[in-house]
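*Asks:* below is the structure, and that's it, no one-letter string:
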């Protein structure tokens, strides 16, 4: 009996030690809805600049065009192609044989976000309607772990995330659309943002707020409450693409790269986060490319909509830069990757299938 007790104690200690092997103590996840891999890796697209989808072509060329893809992509995403490319990893450049894809067959937003956060391309999640997601998600799972209770939060421009993340079951604070932060001790800046968001022009409709407001909420919440997991979901790249406005699509992408840069700089100056935080950036689906009109669209019938990308930087991620191996990763693998970075095993606790972690992200 004593031997059995000792053995069980050793197993328990090994389990605790295993959960503490990573250096990551916090995670920030950012999504750019519908952001094409082509623009991430090639920069601004000359075919689209010179098409009916770009007004003021000369101004766009002056702002975004350069002779080489390396120059163009760094102009469009300066943070991604300076800091992340030198200290982290970037996946999905199909031009060099590295592929990243969604595994779900639908290739639009709700199924894409379900796949990212549940690790499960559930065929039941086949709508953008406000259907409550029955699947446990990795944010919900992490929020139940010791030291993370009440330390997981999500801010999104699109209003659908309360259903995607099932706030009724998960209890996660999810501030989507025009939802106010109602914490009694919220600082003056957060209270001001509650007022401001309702007064800003609703150019994305009555339910989806601007990415700038989503970013400002995320930034101020991070400063005051020090969440251990922060999810920030931008939407305007998808909106501008659907509108067929390539100029504004590029401008929003560049702006969002700047938002991420500022957030990362705040993190690196804060002892709570510095050298203890992993940042993961990705999208929910791809878009069409040929014929050219299909860049506005995505979905099961649009070729290329499964083609995605992601980037990661943090203390447990080797600085491989642009990943050039001829492999394919899937977004269903991201949930378990996020969990393992924090020392947890989502796959064994989710209650449904979960894709294997992407091992190259972890040392």
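*Replies:* Cool, the structure landed. This one's a predicted model, so the numbers in the text were calculated from it and none came from an experiment.

*Asks:* contacts, neighbours, all on C-alpha from now
*Replies:* Noted.

*Asks:* can you show me the helices along the stretch 51-200 of the chain?
*Replies:* Residue ranges of the helices in the stretch 51-200 of the chain, as given by DSSP state H, counting those that start in this stretch, are 57-64, 69-76, 85-87, 109-118, 138-143, 161-164, 167-170, 188-199.

*Asks:* same thing with the stretch 251-363 of the chain?
*Replies:* Counting by DSSP H, counting those that start in this stretch, the helices of the stretch 251-363 of the chain are 334-341.

*Asks:* hang on, the earlier thing: so which of the helices of the stretch 51-200 of the chain is nearest residue 48?
*Replies:* helix 57-64 (9.7 Å; Cα to Cα).

*Asks:* so which of the helices of the stretch 51-200 of the chain gets nearest residue 22?
*Replies:* Ranked by Cα to Cα, the member of the helices of the stretch 51-200 of the chain that lies closest to residue 22 is helix 138-143, at 15.0 Å.

*Asks:* below is structure B, check it against A:
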């Protein structure tokens, strides 16, 4: 009889432990490289969609994405974000309504932007280029991975091949699959094996950035198999198509990413490990220009408006407020401390300039 009671106690202990783990908040951080707030909040740009310098077939593009009403334009471009996100979450950064989010760094390009998002502060004296230099700063990924509770439960996937350096994979111990990396390990799923075969056979338009579909589906397979509690996914196509001056491809990349976000949400809601316990934070590393019109292709300190960014939040702990129309000023350096707060990790906030965002 005592043996049965002992077994029952052990069973209850492990059951409570598993339930407690499943109730802990999980975080999925997502970035869309260089996506302008203008397209997110007002849809296709009226001046760019008819400009033959940036669009080969203006008629087809207008039929697909142009609507006279700005709210309908944004809904056709980002159907998931403006249906689920606007109904169940928060969208910050529509500057026409007084909601502002900015970079605190003064450089306004990718590595400084990602450092700020991930480390919680700008480092304009040391992060001054997009070179493949290991990040001297600890990111929220590294901080989380070094905590006893979350060790081995953090991962990052990115389309740009600089992310192993931004995350400082060697020092942090956070696994990073980025650029043209393949899935590794002895327990690869059939889909991972297929992606490994397919990726080298599909040319990317860029030497340092793979197509986002590979980043996405490598990440999805990893989430299904390993259940990381902090997951970072960095999509890159929007920025690179913009640099190419191809507004049509930029819009299609944004539209396709919206569908990938819908897939990720569906995945988390169909998996008991993530269901109803996952916070999604979505933002960008920098903005783009608007005037002169051709500056939409670029960014950097000399490009007016390139420091204007945005943030979307939904999931656990987020009060449904939809598109925020009140006057506010948020910064990208607040993302990392928000993640630490959600994961209940203390002790490293002092390195961060930003304060946690109030999402409830």
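*Replies:* Yep, that arrived. Keep in mind the model is a prediction, meaning the values are calculated, not measured.

*Asks:* tm score of chain vs chain?
*Replies:* Here the superposed chains carry a TM-score of 0.91, computed using TM-score structural alignment, normalised by the length of the second structure; 338 aligned residues with a Cα RMSD of 1.4 Å.

*Asks:* save the helices of the stretch 51-200 of the first structure as CSV, and put in distance to residue 288 of the first structure and mean neighbour count too.
*Replies:* Listed next are these as CSV, based on distance: least, Cα to Cα, whole Å; neighbours: other Cα atoms under 10 Å:
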stretch, distance to residue 288 of the first structure, mean neighbour count
helix 57-64, 21, 15
helix 69-76, 19, 20
helix 85-87, 26, 17
helix 109-118, 15, 26
helix 138-143, 29, 22
helix 161-164, 25, 22
helix 167-170, 33, 14
helix 188-199, 33, 14
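
*Asks:* got the ones you listed as JSON lines, with distance to residue 262 of the first structure columns?
*Replies:* Converted to JSON lines, the helices of the stretch 51-200 of the first structure look like this (distance: least, Cα to Cα, whole Å):
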{"stretch": "helix 57-64", "distance to residue 262 of the first structure": "21"}
{"stretch": "helix 69-76", "distance to residue 262 of the first structure": "16"}
{"stretch": "helix 85-87", "distance to residue 262 of the first structure": "17"}
{"stretch": "helix 109-118", "distance to residue 262 of the first structure": "24"}
{"stretch": "helix 138-143", "distance to residue 262 of the first structure": "23"}
{"stretch": "helix 161-164", "distance to residue 262 of the first structure": "24"}
{"stretch": "helix 167-170", "distance to residue 262 of the first structure": "29"}
{"stretch": "helix 188-199", "distance to residue 262 of the first structure": "17"}
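
*Asks:* nearest to residue 248 of the first structure, out of the ones you listed?
*Replies:* helix 57-64 (9.6 Å).

*Asks:* nearest to residue 345 of the first structure, of the helices of the stretch 51-200 of the first structure?
*Replies:* Here helix 138-143 is closest among these (Cα to Cα), at 9.5 Å.

*Asks:* that closest one packs against which elements?
*Replies:* helix 109-118, strand 152-156, helix 334-341 (3 or more Cα pairs under 8 Å, 6 or more residues apart in numbering; DSSP states H and E).

*Asks:* now do 10 Å
*Replies:* helix 109-118, strand 152-156, helix 167-170, strand 229-234, helix 334-341 (3 or more Cα pairs under 10 Å, 6 or more residues apart in numbering; DSSP states H and E).

*Asks:* residue 136 of the second structure - how many residues pack around it?
*Replies:* Residue 136 of the second structure: 15 surrounding residues under other Cα atoms under 10 Å.

*Asks:* list the contacts for it?
*Replies:* By Cα atoms under 10 Å, 6 or more residues apart in numbering, the contact set of residue 136 of the second structure is 115, 123, 126-127, 165-168, 171.
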